[in-house]
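[1] The sequence isn't on hand, but the structure is:
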């Protein structure tokens, strides 16, 4: 898979996540945040299970079975996934969607910073202005004039750190193990089982509530987790983590579009400007490096001639 194909796949992932916003909102009317998180991630794990089995057998035939350290890495990714998803869901219950939309995007500038701190890996210079423009776009899109910081907002702010670590690590782990489906399904199972165990102890959980939230659970479990999160693992084997963070943040833009068509939401001038900034950021991280390389290649050929 080429870098361009990986980035296009990331855009599709962001579209799916944006479309799942309505389903998540409806599902939370019937279930607690940990119960909803646990069930939908277990549905996602079941979706990927056949691919996991084929990949496991393929690794065994090649004489490269997974080691304990590989299982520990997958469990670590699942724990990061749980922390990010759970804190975000808890925060959404006591804050506005407006605030949550902007505060979740705080992970975007964290990704290149973490990449530099952990591995001294400097991304292309275009990532830094694109990340700031993306953050500003999310701020405008969420309705900056209504932003206040409360307990729910703090939960969402805290969720940005595990989300950033997950984006930085997931492609790296999957690439080194050469087992994207085992990584994807394994982290779903860890996240789902831990969240559901917590919910069974601390949240009201009943069969009637699960039936009432069946369609939101199925949509988010199959599409948002089973399809989109698995595709993220595959795409990030070939895309730079900082680029991926910016492209995936367009989930906010797609959520606004689906809100426009499905819920009657309307954007003012600030919101439209925010959409434009996020879209421009997505284009910048893909086009600027390509144009710089093309310019260097042309100059090199002219010099040789």
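    Happy to help now that I have it. As the structure is a computational prediction, the values presented were derived from the model and not from experiment.
[2] all contacts plus neighbour counts: C-alpha atoms, from now on.
    Noted.
[3] Going along the chain, name the strands of the stretch 51-200 of the chain.
    Shown for the stretch 51-200 of the chain, no strands are assigned by DSSP state E, counting those that start in this stretch.
[4] residues contacting the residue most central in space within the chain?
    Taking Cα atoms, centre = their mean as the criterion, residue 248 is the residue nearest the geometric centre of the chain, at 6.1 Å. By Cα atoms under 8 Å, 6 or more residues apart in numbering, residue 248 lies in contact with 10-11, 13-14.
[5] run the last query once more with 10 Å
    7, 9-15, 17-18, 105, 108, 167, 232, 282 (Cα atoms under 10 Å, 6 or more residues apart in numbering).
[6] same question, residue 115
    Applying Cα under 10 Å, 6+ apart, the residues near residue 115 are 121-123, 164-165, 168-169, 240-242.
[7] at 7 Å what do you get?
    Shown in contact with residue 115 (Cα atoms under 7 Å, 6 or more residues apart in numbering): 121, 168.
[8] ok, second structure coming up, stack it against the first:
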């Protein structure tokens, strides 16, 4: 798969995840936090397993190991988000979780000692500035805000671990296995701390089906498949569009509207992605033409 096709798939995944805040709010009206996560990822694993059961039978120990780690990280991400949504707004949650775009290159530089490319840092800076402008009001730090920042940190680690795992694992099996572990971990916590139950209303069922099939089954299976053909930093940058899609779905389905400042922020996010793309290609061409000795006999 070519990088631009992989990044289009990641864009589709981001669109699904942008709608998830609306569906999570709907689901939390009748379900507990761990119960919601368990139903979401359990349904996703069952749906994917039914379709790809022949492939799933060939899962090896390495995929199970990485799947368990990724499943734990996803559980941490969505536990922080679902509890965070109790004491913060959807706009704040979308902005703060999108800090993943900053945490990915930061972890790569500080932990893995990897040198980050200038165009990626520039694109990330534009994108995170744009995300800030899409807020409808100023940020007021609440406990939920801190949880969403922690979710962004876990998300960044998830992206980096996925980037390592796809080098040695079957990407489709990896995507399915992590869903199963996330759902299983959440069911255990729900049984201990809550009373597991099915949705008791039509909006609750709509939320679970959308979260399970679109946001989880499609999203977390397509992510490792596509991420194999692009970099973790570029993945995090594309994921920065999540709050923009959240605003789009809010406009169409909840009657919410962005201010002029909000539309300016959305434009900056897009500009950040384009800057990373175009400057990256320009840098590759510059390096290519600055080394003529490579073609000498």
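    Thanks, I have the structure now. As the structure is a prediction and not an experimental result, all values here were calculated from the model.
[9] re the thing from before, the residue nearest to the centre of the first structure corresponds to which position in the second structure?
    The alignment partner of residue 248 of the first structure in the second structure, by TM-score structural alignment, is residue 239.
[10] Tell me which residue of the first structure matches up with residue 223 of the second structure.
    So, by TM-score structural alignment, residue 223 of the second structure is matched to residue 232.
[11] For residue 110 of the first structure, see how far away the residue nearest to the centre of the first structure is.
    14 Å (Cα to Cα, to the nearest Å).
[12] What of residue 69 of the first structure?
    Taking Cα to Cα, one finds residue 69 of the first structure at 26 Å from residue 110 of the first structure.
[13] out of these two, which sits in the more crowded spot?
    Taking other Cα atoms under 10 Å, residue 69 of the first structure and residue 110 do not tie; residue 110 has more neighbours (20 against 9).
[14] pretty sure that one contacts residue 165?
    No - using Cα atoms under 7 Å, residue 110 of the first structure is not in contact with residue 165; the gap is 8.5 Å.
[15] Break down the stretch 151-297 of the second structure into its helices, ranges please.
    171-193, 202-209, 219-227, 232-239, 242-254, 260-289 (DSSP state H, counting those that start in this stretch).
[16] Go ahead and measure how far the longest one is from the middle of the chain.
    Okay, so that is helix 260-289 of the second structure. 20 Å (Cα atoms, centre = their mean, to the nearest Å).
[17] Next, the angle helix 232-239 makes with it.
    150 degrees (axes from the mean of the first three to the mean of the last three Cα atoms, to 10 degrees).
[18] Give me the nearest residue to the residue mapped onto residue 204 of the second structure from the first structure, chain neighbours excluded.
    Alignment note: residue 204 of the second structure maps to residue 213 in the first structure; criterion TM-score structural alignment. Once flanking residues are discounted, residue 213 of the first structure sits nearest to residue 27: 5.0 Å by Cα to Cα, 6 or more residues apart in numbering.
[19] What is the burial count for the one you found?
    22.
[20] Same question for residue 56 of the second structure.
    With other Cα under 10 Å as criterion, residue 56 of the second structure counts 18.
[21] what separates the residue nearest to residue 213 of the first structure from residue 52 of the first structure, distance-wise?
    Distance from residue 27 of the first structure to residue 52 of the first structure, by Cα to Cα: 28 Å.
[22] One more: residue 243 of the first structure?
    27 Å.
[23] Quick check on those two: which one has the bigger neighbour count.
    Using other Cα under 10 Å as the criterion, residue 243 of the first structure and residue 52 rank with residue 243 on top: 26 against 21.
[24] how much space between the closest residue to the more buried one other than its chain neighbours and residue 163 of the first structure?
    Distances taken as Cα to Cα, 6+ apart place residue 285 nearest to residue 243 of the first structure, at 6.0 Å, with adjacent residues excluded. Per Cα to Cα, residue 285 of the first structure is found 20 Å from residue 163 of the first structure.
[25] who's in contact with the residue opposite residue 175 of the first structure in the second structure once aligned?
    Here residue 175 of the first structure is matched to residue 167 in the second structure, going by TM-score structural alignment. Applying Cα under 7 Å, 6+ apart to residue 167 of the second structure gives no contacts.
[26] Can you report how many residues lie near residue 93 of the first structure?
    Residue 93 of the first structure has 16 nearby residues by other Cα under 10 Å.
[27] now for it: what does it line up with in the second structure?
    With TM-score structural alignment as the criterion, residue 93 of the first structure lines up with residue 86 in the second structure.
[28] Mind reading off the mean deviation between stretch 280-289 of the first structure and the second structure?
    In the superposition with the second structure, the average deviation recorded for stretch 280-289 of the first structure is 1.5 Å (mean Cα distance after the TM-score superposition for the first structure).
[29] So the match of residue 175 of the first structure versus residue 62 of the second structure, what's the distance?
    Note on residue 167 of the second structure: its distance to residue 62 of the second structure, by Cα to Cα, is 11 Å.
[30] Then residue 213 of the second structure?
    Taken as Cα to Cα, the span from residue 213 of the second structure to residue 62 of the second structure is 26 Å.
[31] Then residue 129 of the second structure?
    39 Å.
[32] before we move on, what about residue 248 of the second structure?
    Counting by Cα to Cα, the gap from residue 248 of the second structure to residue 62 of the second structure is 39 Å.
[33] Over to residue 215 of the second structure?
    25 Å.
[34] go on, residue 226 of the second structure?
    Relative to residue 62 of the second structure, and taking Cα to Cα, residue 226 of the second structure is found at 20 Å.
[35] Kindly report the same for residue 264 of the second structure.
    In terms of Cα to Cα, residue 264 of the second structure sits 45 Å off from residue 62 of the second structure.
[36] The first structure: which residue goes with residue 112 of the second structure?
    Per TM-score structural alignment, residue 112 of the second structure is aligned with residue 119.
[37] now residue 154 of the second structure
    Per TM-score structural alignment, residue 154 of the second structure is aligned with residue 162.
[38] Now do the contacts for that match.
    Residue 162 of the first structure makes contacts with 80, 83-84, as judged by Cα under 7 Å, 6+ apart.
[39] how many neighbours does residue 228 of the second structure have?
    Neighbours of residue 228 of the second structure (other Cα under 10 Å): 19.
[40] tally of neighbours for the closest residue to it other than its chain neighbours?
    Leaving aside its sequence neighbours, residue 228 of the second structure sits nearest to residue 166 (Cα to Cα, 6+ apart; 5.8 Å). Residue 166 of the second structure has 21 neighbours, counted by other Cα under 10 Å.
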